[in-house]
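Asker: for reference, the sequence and a predicted model appear below.
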Amino acid sequence: MHLVPTVRGAMLTRLAVAALFVLTMHAATCIAIRWLAIADSDSPWNHTAQCRSVPGLLGAQMRFCRDALELMPVFAASARSTRRTCEAAFSNMRWNCSSVRQAPSFAPDLERGTRESAFVHALSAAASSYAVARACAAGDLHSCSCAPIPGSAPSPGFRWGGCGDNLRFGLLKGGLFADAALHVRRKGNSRATKLMNLHNNLVGRTMLLQSVETKCKCHGISGSCSVRTCWKGTSELATIAATLKMRYMSASKVVRRRVGSRKQFVPKDMDLRPIRKEELIYMAGSPDYCSHNAEMGSHGTHGRHCNRTSLGSDSCILMCCGRGYNPYTEELLERCHCKYHWCCYVTCKKCRRTVERYVCK
């Protein structure tokens, strides 16, 4: 009498195990930003054995770690800067990048190929190359030094000097590390996800490369700047993140279809056109981030601060998702009535000021 339920139960158990295995493999092979977990590592990075014990590194990245141990403190620093920069860039939006702190075990909002995932991939790829390029210029690495001096000076009173960011070395090593987990060949959706992440990583490095500018220091009598010593350097990571945030806002949802003789990404809801190399792409929709939903990776906006007079993403209307908000007052202690004394110090009084704040219901 109990044979059918027993068989049915066994089948359901096997299906559940199989589904769990597929999900585990998907997470293990498709999440190339798990390495951001090294932001919390206190490893001294002085022995190759540590490459296997630090959470977040996948097989190919472990091998890279063993071959280039000197670079690992730089990548750990870039993981921390990725987290700080992402949170600063999205501090006034419903998604505030707090998902990144869950590395290496991300929630679905960063696992499923969302536009948030696209941004984090691009920013972390840019940050890893940026950190290596800056470390070379700072003399922190034995394997590299300053960038090569550019060609002839463009004008009189101008000379190349200083120590430029070694972006060529940074792009090489940062790219090898950030992309290491994405070059394993897989079929089906896993392969499409890898190609999407590789594209978004490349967008991040492209924005880094386009941020290079000429920086100069003046020399001359009384600050006349009769001679300028200049070098090539990248913009700050926050500036690059701001550019990527604009790409995030205009990111394209794509599908992978056969166009002509090969498969490629095309916009899902538009005419067939090639995806631009500077365009962030994603394949899965995002949570609304209004309500708490741990299964989807949404922390919700309950308790978040909002701006009652703003018309932007930090406004109480948008941030609170129509639920309303609660006001409260806060007393601040500030320096005031400051006075300069010759020579050379400043004295200030302390004043109390009451301000009104607003938090989402």
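Answerer: All right, it came through fine. Numbering: from 1, shown residues only.
Asker: CA atoms for contacts and neighbours, from now on please.
Answerer: OK.
Asker: quick one, helices of the stretch 251-361 of the chain?
Answerer: Counting by DSSP state H, counting those that start in this stretch, residue ranges of the helices within the stretch 251-361 of the chain are 316-319.
Asker: list the residues that contact the closest residue to Cys321 other than its chain neighbours.
Answerer: Residue nearest to Cys321 in three dimensions, not counting chain neighbours: Cys290, with 6.1 Å by C-alpha to C-alpha, 6 or more residues apart in numbering. When the contact criterion is C-alpha atoms under 8 Å, 6 or more residues apart in numbering, the partners of Cys290 are 94, 298-302, 319-321.
Asker: got a PyMOL select line for the buried ones in those?
Answerer: Here is the PyMOL command that selects only those of these that count as buried (16 or more other C-alpha atoms under 10 Å):
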select buried, resi 94+298+299+300+301+302+319+320+321
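Asker: of all the contacts of Cys290, which comes closest to Lys187?
Answerer: Nearest to Lys187 among these, counting by C-alpha to C-alpha, is Ser298 at 29.7 Å.
Asker: would you confirm that that closest one contacts Glu116?
Answerer: No. Under the criterion of C-alpha atoms under 8 Å, Ser298 makes no contact with Glu116, lying 11.7 Å away.
Asker: okay, and the common contacts of these two?
Answerer: Looking at what touches both Ser298 and Glu116 (by C-alpha under 8 Å, 6+ apart), the common residues are Asp109.
Asker: quick check: Asp140 vs Gly233, distance?
Answerer: Separation of Asp140 from Gly233 (C-alpha to C-alpha, to the nearest Å): 16 Å.
Asker: looking at those two, which is more packed in?
Answerer: Under the neighbour definition other C-alpha atoms under 10 Å, Asp140 and Gly233 were set side by side, and Gly233 has more, 22 against 15.
Asker: try this one side by side with the last:
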Amino acid sequence: MHSSHLFALLCLLVWAPTPTNSWWLLSKADTSAPNTSPILCKNVPGLTPQQKRMCHDNPNVIKYLISGLRSALHTCEYTFQREAWNCTLTLPGVGTSPLQIASRESAYVYAISAAGVSHSLARACSKGLIDDCGCGETPQTIESAPTPSPYYSRTATGSQPVSTSDFVWAGCSDNVKFGNAFGRKFVDQYDRQHATEPRSQMNLHNNRVGRRLLANAMGRECKCHGVSGSCVTKTCWKVMPKFDEFANRLHEKYQLAKLVTNNDQKLFVRSTPPSGVSGRTERYVKTLEVSSKQMRNELIYLDESPNYCAIGVKDRECADNCHNICCGRGWRTTREIVDEPCHCQFVWCCEVKCKTCKKLVERNFCL
């Protein structure tokens, strides 16, 4: 590793987060040079011996693990860009509020980070970028014709075909099984060693939710084969959703996250009756263990969210949600002229030519 990269990583020690989430420091590591992951993991504070060993033994896998983590954090920031909490995770934000507060925001970050790792590894496997894994398992069930897929098609190669009534299972499915398995071994290491502690139980549960929702969200992607575009035969394989689409689904889970309590080293959530139910409320209140079937796909948290309006919002861009983001402190509007392509035309073959137009753009910033 270059000396400048080592110096930068050592500087992170000043802002080192708690060991619970120290593996997130890998998102700031430089991975451009070959065979750097063993050195990176050796110098990241707080990693467990098992995580360091996995880094040393699987340098190519760790590269895609880091890529998945970065994608998760970037997607988190994009998803929350118009909310009071905007997923501020850049150092020194990592390891400070809200992540040391066991809030619903922390629950979301853990879940999307775990899912981001799995997503990156699963896709890398199907593309043949990791030596230790290949295509995902070919489904063995007989299914009817697949619904149209919103995802881009890829060439069907690899797996042993399995016939169905309307298509053939073939191609190379995303290997989410490998992604989840490796991600679980690496990401969950610290919390598994502290599994009797409520916060670690919360983290492990939310990590599992992220991975499980990703696996459950896999859909079919198909390609037709025949003369002149006809669909004489159709091959299909399993693919994960685009990660931003998955993040939107996880955001819905964030909004419905359940507050839990600790009792005798176990986490429980109280299920209250739906609105409009009459009679004695306590008849309908029941306590669910977090590990129950009803809670398997639900995010959980231990603490209420902090007051994000107490955090400085000055100069934060607030788009069209300034009243909430700026916490009632007001905002200023700037106007600027920008160049953008316009009047684009397709020129045979194969070019798109555009003119350049001036456009007045307004931007809002908190006071």
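Answerer: All right, it came through fine. Only a predicted model underlies this, so the values are computations on that prediction, with no experimental measurement involved.
Asker: TM value for the aligned chains?
Answerer: TM-score for the superposed pair, counting by TM-score structural alignment, normalised by the length of the first structure: 0.79. Supporting figures: 313 aligned residues with a C-alpha RMSD of 2.5 Å.
Asker: in the second structure, what residue corresponds to the residue nearest to Cys321 of the first structure?
Answerer: By TM-score structural alignment, Cys290 of the first structure lines up with Cys309 in the second structure.
Asker: work out which residue lies at the spatial centre of the second structure.
Answerer: Using C-alpha atoms, centre = their mean, the residue of the second structure that lies closest to the mean C-alpha position is Ile112, 3.1 Å off.
Asker: go ahead and confirm that residue touches Arg70.
Answerer: No. In this structure, Ile112 of the second structure sits apart from Arg70 without contact. The criterion is C-alpha under 8 Å, and the distance is 10.7 Å.
Asker: OK, contacts around Cys41 of the second structure?
Answerer: Residues in contact with Cys41 of the second structure (C-alpha under 8 Å, 6+ apart) are 26, 47, 51-52, 55.
Asker: buried stuff in stretch 147-165 of the first structure?
Answerer: Within stretch 147-165 of the first structure, the residues that count as buried by 16+ other C-alpha under 10 Å are 147, 158-160, 162-165.
Asker: please report how far Arg353 of the first structure lies from Glu331 of the first structure.
Answerer: When distances are taken as C-alpha to C-alpha, Arg353 of the first structure and Glu331 of the first structure turn out to be 6 Å apart.
Asker: ignore what I typed, I meant Val203 of the first structure.
Answerer: Going from Val203 of the first structure to Glu331 of the first structure by C-alpha to C-alpha gives 45 Å.
Asker: now swap in Asn197 of the first structure and tell me
Answerer: Note on Asn197 of the first structure: its distance to Glu331 of the first structure, by C-alpha to C-alpha, is 46 Å.
Asker: more crowded one of the two?
Answerer: Set side by side, Asn197 of the first structure and Glu331 show unequal neighbour counts under other C-alpha under 10 Å, the larger going to Asn197 at 28 against 10.
Asker: the more buried one maps to what in the second structure?
Answerer: Aligned by TM-score structural alignment, Asn197 of the first structure pairs with Asn203 of the second structure.
Asker: same question for Gln210 of the first structure.
Answerer: Residue correspondence to the second structure (TM-score structural alignment): Gln210 of the first structure is matched to Asn216.
Asker: ok, that match - how many residues close by?
Answerer: The criterion is other C-alpha under 10 Å. On that basis, Asn216 of the second structure has 9 neighbouring residues.
Asker: quick one: it and Val209 of the second structure, what's the gap?
Answerer: As judged by C-alpha to C-alpha, Asn216 of the second structure and Val209 of the second structure stand 10 Å apart.
Asker: and Lys238 of the second structure, what element?
Answerer: Taking DSSP states H and E as the criterion, Lys238 of the second structure maps to strand 233-239.
Asker: where in the first structure does that strand fall?
Answerer: Counting by TM-score structural alignment, strand 233-239 of the second structure falls onto residues 227-233 of the first structure.
Asker: tell me the contacts of the equivalent of Gly68 of the second structure over in the first structure?
Answerer: Under the alignment (TM-score structural alignment), Gly68 of the second structure pairs with Ser78 of the first structure. For Ser78 of the first structure, the residues meeting the contact criterion (C-alpha under 8 Å, 6+ apart) are 39, 124, 127-128, 130-131.
Asker: between these, which is nearest Leu280 of the first structure?
Answerer: Of all the contacts of Ser78 of the first structure, the one sitting nearest Leu280 of the first structure is Ser124; the distance, using C-alpha to C-alpha, is 13.6 Å.
Asker: can you give me the distance of the residue nearest to Cys321 of the first structure to Gly300 of the first structure?
Answerer: Taking C-alpha to C-alpha, one finds Cys290 of the first structure at 5 Å from Gly300 of the first structure.
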